[in-house]
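Student: I need the structure of the sequence given here:
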Amino acid sequence: MHIGDVEVVKVLEWQGEYGPARTIVPGSPPELWADNADWLAPDHWNPETGGIRGAVQTWVLRSEGRVILVDTGVGNDRDRPQIPLFDHLATGFLGRLADAGVRPEDVDVVVNTHIHYDHVGWNTELRDGDWVPAFPRATYLIPRADQVYFDPRNAHRRPPPRTEHDQLRREGSLLVYADSIDPVLGKAVLWEGSHRIDRHLTLEPAPGHTPGSSVVRLASGGDRAVFVGDLLHSPVQVLEPQHNSCFCEDPVQAAATRRGVLERAADTGELVFPAHFGGSGAAEIHRDGSRLAIRRWA
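Tutor: Alright, predicted model coming up:
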């Protein structure tokens, strides 16, 4: 699709069911899913299993003559013990990127909305036993707050793990940093505050999911969009923004950020592009009385 003068293409890496819905969005009541089953299924929820459905995808933006990737998925060949579903994944993602007219050497900018394994994986690829940048000409835009937070040298500053799951995530984040962040730091801009990519695109902080979690805002002509990364894992979080995913580092801040971003989208007509929605993947949000709702899918 085109948003003003910017072309937006979705390139899928993986799609399917990845966990129980009320485990992924733990505060959500069962009736929130059941009452909306007629439109959540089949792209976002499987009523028979109670499983959440979604996608891992990259948004390709062509803006002012440059190719910009927003998030880079899981990547192939990775040790991911914290999530067996994606351990040593092998997909044809680069082939799908080529089908969209993008070769690795065509990419000018890579945006990581935050540092989680499913947003930074194709930053690199494995060649002759070494992790090297997958996009040799690109500048990698990484939130400084996340780079500092996930840098293994700063592990002592992070809260101690409370559960076995927390420990697995902690160990997994070390692997993610080693294979997907450290090899591209020489090509990275560690931004803070905000960062203008070009005349149409700006990066802004949206903390809570991670300390450096961010959104990409697009404004071109009279058209508006916002790429929200992991502020949303399911459309039920549009209806009730107070419900976080189980992956949020700071739940209170994440919920406040989510509500603020969605209310701005509803009030200004921004088209919302989450990282993990199945189906069309983008939605128009509006106010329905005192609540928020999805007006239509884009």
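Student: From now on I want contacts and neighbour counts done on CA atoms only, so please keep to that.
Tutor: Noted.
Student: Surely residue 224 and residue 266 touch.
Tutor: No: taking C-alpha atoms under 8 Å as the contact criterion, residue 224 and residue 266 are not neighbours in contact, 11.0 Å apart.
Student: so residue 282 touches residue 275, yeah?
Tutor: No: assessed by C-alpha under 8 Å, residue 282 is found out of contact with residue 275, at 9.2 Å.
Student: Among those two, which residue is more densely surrounded?
Tutor: When neighbours are counted by other C-alpha atoms under 10 Å, residue 282 and residue 275 differ, and residue 275 comes out ahead with 27 against 21.
Student: residues contacting the residue lying closest to residue 107 once chain neighbours are set aside?
Tutor: In space, residue 107 comes closest to residue 67 once its chain neighbours are excluded; the distance is 5.1 Å by C-alpha to C-alpha, 6 or more residues apart in numbering. Contacts for residue 67 were tallied using C-alpha atoms under 8 Å, 6 or more residues apart in numbering; they are 60-61, 106-109.
Student: now the other sequence, so there's something to compare against:
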Amino acid sequence: MNKLTLGDVEVSRVVEWQGQFAPADVLFPSVPDELWLEHESWLDPEFRDATTGFYCAYMQTWVLRSEGLTVLIDTGIGNDKPREHPALDRRDGDFLAQLAETGVRPEDVDIVVNTHLHADHVGWNTRLVNGEWVPTFPNAQYVMNKIDYDYWNPVNGHTRQATFGSVIDDRATFADSILPVHQAGQVVLWEGENYRIDGDLSLELAPGHTPGSAVLRLESGTDRALFVGDVVHIPIQLIEPDHDTCLSEDQVVASRTRHRVLEQAAATNSLVVPAHMGGAGAAEVARENGRYSIKRWAS
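Tutor: Prediction:
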């Protein structure tokens, strides 16, 4: 699924990078081998490579056109950013050209939503111009949660809880992808449980993966979708939501949030749209007798 219409909202998908990111048993340590094997027939090769055992990820941005606004959900990796993971380090990719293929130029973007402030969700917030990091989208408001902003701000001296990633990258990400847009006066730091973007789009606090992680809720006509960021990484979490990732700051809270979000999705027939899921990129879930299942993939 690269393009669809939900009610009055047009949704497009821009994939910046796809590939094998890291060993799945490292990223999802609570998932037993037998569970991978049980679902291997449909997880391989789009979500987990059965030969290498690696988690297969998409780094992607969702482009929404809603009520005259052009809204980006997360901005991926970015170019020229020094990062420890080789897939993220000092890229020279064609993201802006791909964005242009959807009919969107940087100056056309009205709102950038960062579901949370990890490096692979904020990279194209900025780009390097004459040795300085400047906002990529000069006319946009960058909407991010204040809890996350304060948590990742190095001046507050937080201690990273996730076991995958590094404090060095956290600080670099804040310096090159978050602080410059804040200094440019383009950041909106929202607080509370909800933030309304327009009549069809709103944000809801969904903590755990990071303290200020958010889900974007789309409700237009009879259609519903939840852009869940990293509440879900891999589709096995759609049917076994107790399993979290070592990328999360608080795995217990993250699992609790995932149950709540999936319960909402099942009750409202909402399409669940994770940030990194390959294949169709989204699915509807059903809940029966306390168990979840994938009802259908997006098409």
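Student: out of the contacts of residue 67 of the first structure, which are buried?
Tutor: 60-61, 106-109 (16 or more other C-alpha atoms under 10 Å).
Student: of residue 224 and residue 266 of the first structure, who's got more company?
Tutor: Neighbours were counted for residue 224 of the first structure and for residue 266 using other C-alpha under 10 Å; residue 266 has more, 21 against 18.
Student: what's the counterpart of residue 47 of the first structure in the second structure?
Tutor: The pairwise alignment with the second structure assigns residue 47 of the first structure to residue 50, based on TM-score structural alignment.
Student: pretty sure that match contacts residue 41?
Tutor: No: using C-alpha under 8 Å, residue 50 of the second structure is not in contact with residue 41; the gap is 9.1 Å.
Student: hmm, back to that, tell me who's in contact with the match of residue 47 of the first structure.
Tutor: 40, 44.
Student: Whatever residue of the first structure lines up with residue 11 of the second structure in helix, strand or coil?
Tutor: Using TM-score structural alignment, the equivalent of residue 11 of the second structure in the first structure is residue 8. Under the three-state scheme (DSSP: H, G, I helix; E, B strand; the rest coil), the conformation of residue 8 of the first structure reads as strand.
Student: Quick one: residues contacting residue 8 of the first structure.
Tutor: For residue 8 of the first structure, the residues meeting the contact criterion (C-alpha under 8 Å, 6+ apart) are 1-2, 59-62.
Student: So which of these is the closest to residue 160 of the first structure?
Tutor: Nearest to residue 160 of the first structure among those: residue 59, at 34.2 Å, using C-alpha to C-alpha.
Student: helices or strands up against the helix or strand in which that closest one is found?
Tutor: Take DSSP states H and E as the rule and residue 59 of the first structure turns out to sit in strand 51-63. With contacts defined as 3 or more C-alpha pairs under 8 Å, 6 or more residues apart in numbering; DSSP states H and E, the packing partners of strand 51-63 of the first structure are strand 6-20, helix 21-24, strand 45-46, strand 66-70.
Student: Determine which stretch of the ones you listed is the most buried.
Tutor: Ranked by mean neighbour count, these are led by strand 45-46 with a mean of 22 (mean count of other C-alpha atoms under 10 Å).
Student: And for residue 207 of the second structure, nearest residue in space, chain neighbours not counted?
Tutor: Taking C-alpha to C-alpha, 6+ apart, and ignoring the residues beside it in sequence, residue 207 of the second structure has residue 213 as its nearest neighbour in space, at 5.0 Å.
Student: So what's the residue count around the one you found?
Tutor: Here the neighbour count serves as a burial measure; for residue 213 of the second structure (other C-alpha under 10 Å) it reads 26.
Student: just checking, it touches residue 191?
Tutor: No: counting by C-alpha under 8 Å, residue 213 of the second structure sits too far from residue 191 to count as a contact (11.6 Å).
Student: got any residues that touch both of these two?
Tutor: Jointly contacting residue 213 of the second structure and residue 191 under the rule C-alpha under 8 Å, 6+ apart are residue 145.
Student: rewinding a little: how about the residue nearest to residue 107 of the first structure, what's its partner in the second structure?
Tutor: Looks like residue 67 of the first structure aligns to residue 70 there (TM-score structural alignment).
Student: Show me what residue 138 of the second structure aligns to in the first structure.
Tutor: Under the alignment (TM-score structural alignment), residue 138 of the second structure pairs with residue 136 of the first structure.
Student: Checking that match next. Helix, strand or coil?
Tutor: Reducing the assignment at residue 136 of the first structure to three states with three-state DSSP gives coil.
Student: do residue 185 of the second structure as well
Tutor: Secondary structure of residue 185 of the second structure, reduced to three states by three-state DSSP: coil.
Student: Okay, it and residue 141 of the second structure: tell me how far apart.
Tutor: Distance of residue 185 of the second structure to residue 141 of the second structure, given as C-alpha to C-alpha, to the nearest Å: 9 Å.
Student: Compare the two (neighbour count), which wins?
Tutor: For residue 185 of the second structure against residue 141, the residue with the higher neighbour count under other C-alpha under 10 Å is residue 141, and the figures read 19 against 11.
Student: Not counting sequence-adjacent ones, nearest residue to residue 234 of the second structure?
Tutor: residue 277 (6.1 Å).
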